[in-house]
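Engineer: Provide a 3D model corresponding to the input given below.
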Amino acid sequence: MSEEVKQRPARDLSSLPAKFVLTACAAAVAEIVTFPLDLTKTRLQIQGEAGPRQFIGGQAAKPYRGMIQTAVGIVKEEGLFKLWQGVTPAICRHIVYSGIRIVTYEKLRDSVLCKDEDGCFPLWKAVIGGMLGGALGQFFASPTDLVKIQMQMEGKRRLEGKPPRVHGIIHAFVKIVSEGGIRGLWAGWIPNVQRAALVSLGDLTTYDTVKQFLLRNTTLKDNSLCHGLSSICAGLVAATLGTPADVIKSRIMNQTRDKQGRGLQYTSTIDCLMKTIKREGFMSLYKGFLPTWTRMAPWSMTFWLTFEQIRRLSGIDSF
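Structural biologist: The predicted structure is shown next:
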C-alpha cells in the first residue's frame, strides 16, 4: 500500500495537463526574453507592401532597411518599451500553441507512433509528429496570433498619422469579431498553420533528433550542453523552413478588411504569395530571416533549457 501511495505523485506529475502547464511556463519565459526580435521581424516583413507614401512629422518616412536599423528606429521613434508591444497576446498564443504542440508530439511519440524496438524514434515518425503537433497547436492559437500582429503594428500606424485600430488585447478581439464574426478570428489561419507545421517540424523534429543523436553517438550526457546544442540546430532549421510562410501570414493578418471581414489587399494565401513575389522578388519571402533566426535560436535555447529543467525539478523524465 505504501509503495502505491509513493508512486501516485509521479503518475500525476507526468499527466498531460501537468506537462501542458510546464510547457506553457517555459514558453512564456522564452517569449518575454526574445519578443523584441519578433516585433522587429514583423515590421521588416510588412516593409515594401504597396500603399501610399508614408509621412512622419511632415516628412517622407524613410523605410527601415535592416534588422538593426529597424530596431533602433522603433526605440527612437516610439520608445524602448514599444519593443514589447503585443507581448500579452504573444504569451497567450504560446501558452496555447506550445502547450498543444509539445503535448501532442510527445503523446504521438510515446503512445501512437511509438519508438522502434531499439528505443529509437525514426526520422519519418518525428516529421509526422512535429508537423501534426505544430498544425494543431497553431490552429487553436491563431486568434491570439492575429491580435499580436495587429498590436505590433500600432506604434508605426500612430507615427504615420493613421488612427489606431486597437487599444488593447480585449478591444482587439471584440473589434475583430464585430467586423468579421467568429470566423474573423481565424483570418490568415491557413498560412499560419502551414508555417507552424514547418516551424514545428524544424524545431521539435530537429531538437528531438539531434538530441538523441548526440546522446547515442557522443560522450555528451542528457544535460544543459546537450540541450543547448540541440536547440541551436532546431532554431536554424525552423527559421529556414518557416520564414516564407511567416511573411505571407504577417501580411495577410495585417491587411485592412472590409465590413464583411474580407481582405482589401489579398484575397488568399496564393494571391498574397504571387503579388509579393511579383512586386518584390522571390527573396522578399525571406524578409526578416535574420531576426527570425536570431530570435529562434535564443527562443529555442531559452525554451528548451527552461522546459527541461522545469521537467527535471518536477520529477518528470527529460523530453
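Engineer: from here on, just use CA atoms for contacts and neighbour counts.
Structural biologist: Noted.
Engineer: now the strands: where do they sit in the stretch 1-150 of the chain?
Structural biologist: Assignment of strands within the stretch 1-150 of the chain using DSSP state E, counting those that start in this stretch yields the ranges 55-56, 59-60.
Engineer: looking at those, which is nearest to Gly188?
Structural biologist: Checking the strands of the stretch 1-150 of the chain against Gly188 by C-alpha to C-alpha gives strand 55-56 as the closest, at 28.4 Å.
Engineer: how near is Leu185 to Val177?
Structural biologist: Leu185 sits 7 Å away from Val177, going by C-alpha to C-alpha, to the nearest Å.
Engineer: another sequence for comparison is provided below:
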Amino acid sequence: MGCTSGGIGSFIGNPCELAMVRLSADAQVPAAERRGYKNAIDCIMRIVKEEGVTALWTGATPTVLRAMLLSSSVLGCYSEAKEILVKTAPSIFVSVGSTPTMFAGTTIASFIANVVCCPFDVIKSRIQTMPKPESGQPPRYSGMVDCLLKSTRQEGTMVLYRGFTPAFVKLAPYTIISLMVVDKITIAITGKSGF
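Structural biologist: Now for the predicted structure:
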C-alpha cells in the first residue's frame, strides 16, 4: 500500500519537484549559465513553453522509484525495528507502543530508507538539472541507467550518497512525527499499534 501510494503521489507531484530542484540548482551555477526562473510558477510555465508539457515529468522514473522505495522501506522497517528494540532492550523499550520505542523505531526506519533512497535522489536531481543540449546534440544523460553509470564511473560509487546527511535531517523529523502520530492515534482507537 505504501509503495503504491508513494509512487502515485510522486508521479502527480513531479512537476513541483522538478521546479524545486531546478530553482535550487539555478542559484548554484554562474550567472551566465542560469535559466533565470523567477519562482516555481514561472519555472513550470517556462518548462511547458520551452520544453513541452511532457518535460514536466523529466526525472519521473527515479522520482517514482525513490518514493515507492521510501514508503515501503519506512513502513516495513518501522514495525521490524520496534519489534527488535523490544526484544533486545526490554528495560528501555517496554512495548511496541511506547514512545521511546516509536521514536527509536522511526529514527532507524528513516536512516535505512535514506540509505536505500539516496542513490535515486542523486540520479533524479542530476537528470532534472542537466543543461539543455545544444541543437543536434544528445542530452548529458539518456536516462536513469545512463546517469547511474556515467556518475559512478566519473566520480565513484560514493557519489550516490552525496547529500545523505541533509536528506536524513529532512526525512527523520517528518517520519518521526507522522508515524508516531498515526501510531498513537491508532493505539488510542484500537488499543494496539498500527504498524
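Engineer: any idea what the TM-score is?
Structural biologist: Overlay of the two chains. TM-score (TM-score structural alignment, normalised by the length of structure 2): 0.79; 185 aligned residues with a C-alpha RMSD of 2.9 Å.
Engineer: if we can go back for a sec, the strands of the stretch 1-150 of structure 1: which one's closest to Ile91 of structure 1?
Structural biologist: Ile91 of structure 1 sits nearest to strand 55-56 of all the strands of the stretch 1-150 of structure 1, at 30.8 Å, using C-alpha to C-alpha.
Engineer: quick one: the closest one aligns where in structure 2?
Structural biologist: The aligned range for strand 55-56 of structure 1 in structure 2 is empty, by TM-score structural alignment.
Engineer: buried set for the longest helix seen in structure 2?
Structural biologist: Of all the segments of type helix in structure 2, defined by DSSP state H, the longest one is helix 99-129. Neighbour counts using 16 or more other C-alpha atoms under 10 Å place 100-129 of helix 99-129 of structure 2 among the buried residues.
Engineer: what span of structure 1 is the helix or strand just after it aligned with?
Structural biologist: Of the helices and strands lying after helix 99-129 of structure 2 in sequence (DSSP states H and E), the nearest is helix 144-155. Applying TM-score structural alignment, one finds that helix 144-155 of structure 2 aligns to the residue range 269-280 of structure 1.
Engineer: mean shift between that stretch and structure 2?
Structural biologist: Taking mean C-alpha distance after the TM-score superposition for structure 1, the mean distance separating stretch 269-280 of structure 1 from the aligned residues in structure 2 is 1.0 Å.
Engineer: distance from that stretch to the middle of the chain?
Structural biologist: 22 Å (C-alpha atoms, centre = their mean, to the nearest Å).
Engineer: I would like the residues contacting that stretch, please.
Structural biologist: 48-49, 188, 190-191, 248, 251-252, 266, 282-285 (C-alpha atoms under 8 Å, 6 or more residues apart in numbering).
Engineer: of all the residues you listed, which two lie farthest apart?
Structural biologist: Using C-alpha to C-alpha, the two most remote members of the contacts of stretch 269-280 of structure 1 are Gly48 and Ile190, lying 22.4 Å apart.
Engineer: more neighbours: those two, which one.
Structural biologist: Applying other C-alpha atoms under 10 Å to Gly48 of structure 1 and Ile190 shows that Ile190 carries more neighbours, namely 18 against 14.
Engineer: what does that one correspond to in structure 2?
Structural biologist: Across the two structures, Ile190 of structure 1 finds its equivalent in Thr61 of structure 2, going by TM-score structural alignment.
Engineer: rewinding a little: tell me which of Leu185 and Val177 of structure 1 has more neighbours.
Structural biologist: The residue with more neighbours, out of Leu185 of structure 1 and Val177 and counting by other C-alpha under 10 Å, is Leu185; that gives 24 against 15.
Engineer: Val96 of structure 1 versus the nearest residue to that one once chain neighbours are set aside, what's the distance?
Structural biologist: If you skip the residues right next to it in sequence, Leu185 of structure 1 has Pro143 as its closest partner in space, 4.7 Å away by C-alpha to C-alpha, 6 or more residues apart in numbering. Counting by C-alpha to C-alpha, the gap from Pro143 of structure 1 to Val96 of structure 1 is 11 Å.
Engineer: again, but for Leu220 of structure 1
Structural biologist: When C-alpha to C-alpha is the yardstick, Leu220 of structure 1 and Val96 of structure 1 sit 32 Å from each other.
Engineer: likewise Leu305 of structure 1?
Structural biologist: The value you get for Leu305 of structure 1 to Val96 of structure 1, if C-alpha to C-alpha is used, is 19 Å.
Engineer: one more: Thr243 of structure 1?
Structural biologist: As for Thr243 of structure 1, its distance to Val96 of structure 1 is 21 Å (criterion: C-alpha to C-alpha).
Engineer: burial of Leu201 of structure 1, as a residue count?
Structural biologist: 27.
Engineer: and it, what's its match in structure 2?
Structural biologist: Checking with TM-score structural alignment, Leu201 of structure 1 has Ser72 as its match.
Engineer: in which helix or strand does that match reside?
Structural biologist: Using DSSP H and E, the secondary-structure element containing Ser72 of structure 2 is helix 60-88.
Engineer: by how many degrees do that helix and helix 144-155 diverge?
Structural biologist: Helix 60-88 of structure 2 and helix 144-155 are oriented at 70 degrees to each other (axes from the mean of the first three to the mean of the last three C-alpha atoms, to 10 degrees).
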